[in-house]
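# need coordinates for the below:
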Amino acid sequence: MNPSIPPLRPPSMLMAVLLLCAGPACAAPAPWDPARAVALAEWSWAAPLAFDLPGARLQVRRFRAPMAPVDAARRLTRAAASRFDRLQFSGSVLSLSGVHEGRHWLAQLRPADDGGAGTVGLLSSLGPEERREAGFDPAQIAPPGARAVLRASSRMAGGTGLLASYLCPGPYPRVAAAVRRALQARHWRPVAAAAGSGEVAGSARAQAAPLAGEWARPDGGRLTVHLHPRADTVALTFWHRPKEAS
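Sure thing, here's the model as predicted:
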């Protein structure tokens, strides 16, 4: 993967693409790959990412383009033929979207130091027999009363990861305490505390470590935890990987 390409923010990209899913998908040939388009040959592309959603598969490719977002959007639209037919601006972010042969396409472009950068996403149908399931159940860690709002499996070299988000009722301190107890009961340790010699899940240092951030298990599993307090709920997101990538 090209290290110069900025990291993808999975929740925002997934939600943006899901908004395009307004109708049934149909069988279609192999999808178009923008990284192989001759007109985009000078663009820098990251390795593709794939997520399995309920009934659908999301494929994402990140890129950098040596031109401003508006010019990059024109080039991408021409290269993609009729795949993009809608244009929208949100601040400095330019979005293209469209439906082609039963597949939903979305591209987001933004300014970068050396031109433009962004993502191209493809949402297509996925049969039950094609779906990959992760060996991690986020419902065991989410506090009582939490409402699931997103669940997506990711296809990774080391196995199947999982992205899951919940809305948890109650104040932040109560939600955070419940999540921490559930993590520690299942042998997860905050990475900051795990770096110390002899630290255990219930130690004072582990208790004092921030809840949001990286957690690890003895079997090599890694878990990123994000919490965002709202008016009367807390948005809780898990990003689980079966083992840390080498």
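# C-alpha only now, for contacts and for neighbours.
OK.
# list the buried residues for stretch 57-71?
By neighbour count on 16 or more other C-alpha atoms under 10 Å, the buried set for stretch 57-71 is 57-69.
# here is a second sequence; please produce its structure as well for comparison:
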Amino acid sequence: MSPFLTPMHPSSMLLAVFLMCASPACGASAAWNPAGAGILAEWTWTGPQVFDLPGAQVRMHRFQAPVTPADAARRLTRAGNDRFSRLQFSGSVLTLSGVHEGRHWLAQLRPVGRGGAGTVGLLSSLEPAARQEAGFDPAQFAPPGARPILRASSRLAEGAGLLASYLCPGSYPRVAAAVRAALQARHWQPAAAVAGGFAHGGQEDPSRVVFTAAGEWAQPGGARLSVHFHPRADAVVLTFWHRSKEPA
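Sure, this is the predicted structure:
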């Protein structure tokens, strides 16, 4: 690993994330595209995925590399030209981070088979007028007492998507039951039911079929909603991922 990289503890990483969201970032020059770096030419890249936050934009590139995470981190550091200045080890996962020209960079690498895979992320500023909104309110599905902890619009070819998370007090069964009731009350159905024709006069009555709240939900018009639950000791983290329609 490059000698100028200094270790970064997990608590410092969490603090850095909050500082990233609060700090201004300059956007004078074009952002570096890691997928176009010659030293990374044999890597397989997807994306980028772009999310609009209040006052900021996150751009993420996912990759697979035919080298170990440690070697991949060395190559990213060289290709990044001082964009990555800190290194954190968390088990088998390596995290690089740094600030360059006012932009915040973060890369995570993990072992996959004989090589590695991971994500390179960029946080930069975004004027309010440039933010793309999804036109969807996930709060209508969150149970009473839920506290919003994340809201980001995703720029998709089919229009803006929305990623939103809530911290919901109570047990998983209670939170899941409330979310399922709210979805069904607003005419959302599990994607499997819509695909199977339940919503279009199929043989089975969807009202007689019991579905879990977690998973994919859909409307006949094509809108899709992914619902995820992450139970904690006395609460549940509830996450929605809404798209106006399923990508082709």
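# could the buried residues of stretch 57-71 of the first structure go into JSON lines alongside secondary structure?
Shown next, in JSON lines, are the buried residues of stretch 57-71 of the first structure (DSSP: H, G, I helix; E, B strand; the rest coil):
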{"residue": "57", "secondary structure": "strand"}
{"residue": "58", "secondary structure": "strand"}
{"residue": "59", "secondary structure": "strand"}
{"residue": "60", "secondary structure": "strand"}
{"residue": "61", "secondary structure": "strand"}
{"residue": "62", "secondary structure": "strand"}
{"residue": "63", "secondary structure": "strand"}
{"residue": "64", "secondary structure": "strand"}
{"residue": "65", "secondary structure": "strand"}
{"residue": "66", "secondary structure": "coil"}
{"residue": "67", "secondary structure": "coil"}
{"residue": "68", "secondary structure": "coil"}
{"residue": "69", "secondary structure": "helix"}
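# and the gap between residue 63 of the second structure and residue 102 of the second structure?
24 Å (C-alpha to C-alpha, to the nearest Å).
# how about residue 180 of the second structure?
For residue 180 of the second structure, the distance to residue 102 of the second structure equals 43 Å [C-alpha to C-alpha].
# neighbour count: the two, which is higher?
Neighbours of residue 180 of the second structure and residue 102, each counted by other C-alpha atoms under 10 Å, are more numerous for residue 180; the result is 21 against 16.
# is the residue lying farthest from the centre of the first structure part of a helix or strand, or is it coil?
No residue in the first structure sits farther from the centre than residue 198, which is 33.4 Å out by C-alpha atoms, centre = their mean. Of the three states, residue 198 of the first structure takes coil under three-state DSSP.
# which parts of the first structure are helices?
With DSSP state H as the criterion, the first structure has helices at 10-18, 69-79, 172-185, 191-194, 204-208.
# can I get those in JSON lines with distance to residue 124 of the first structure?
Below are the helices of the first structure laid out as JSON lines (distance: least, C-alpha to C-alpha, whole Å):
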{"stretch": "helix 10-18", "distance to residue 124 of the first structure": "11"}
{"stretch": "helix 69-79", "distance to residue 124 of the first structure": "19"}
{"stretch": "helix 172-185", "distance to residue 124 of the first structure": "34"}
{"stretch": "helix 191-194", "distance to residue 124 of the first structure": "36"}
{"stretch": "helix 204-208", "distance to residue 124 of the first structure": "42"}
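# distance of the closest residue to residue 182 of the first structure other than its chain neighbours from residue 52 of the first structure?
Nearest residue to residue 182 of the first structure in three dimensions, chain neighbours excluded: residue 141, at 5.1 Å (C-alpha to C-alpha, 6 or more residues apart in numbering). Per C-alpha to C-alpha, residue 141 of the first structure is found 21 Å from residue 52 of the first structure.
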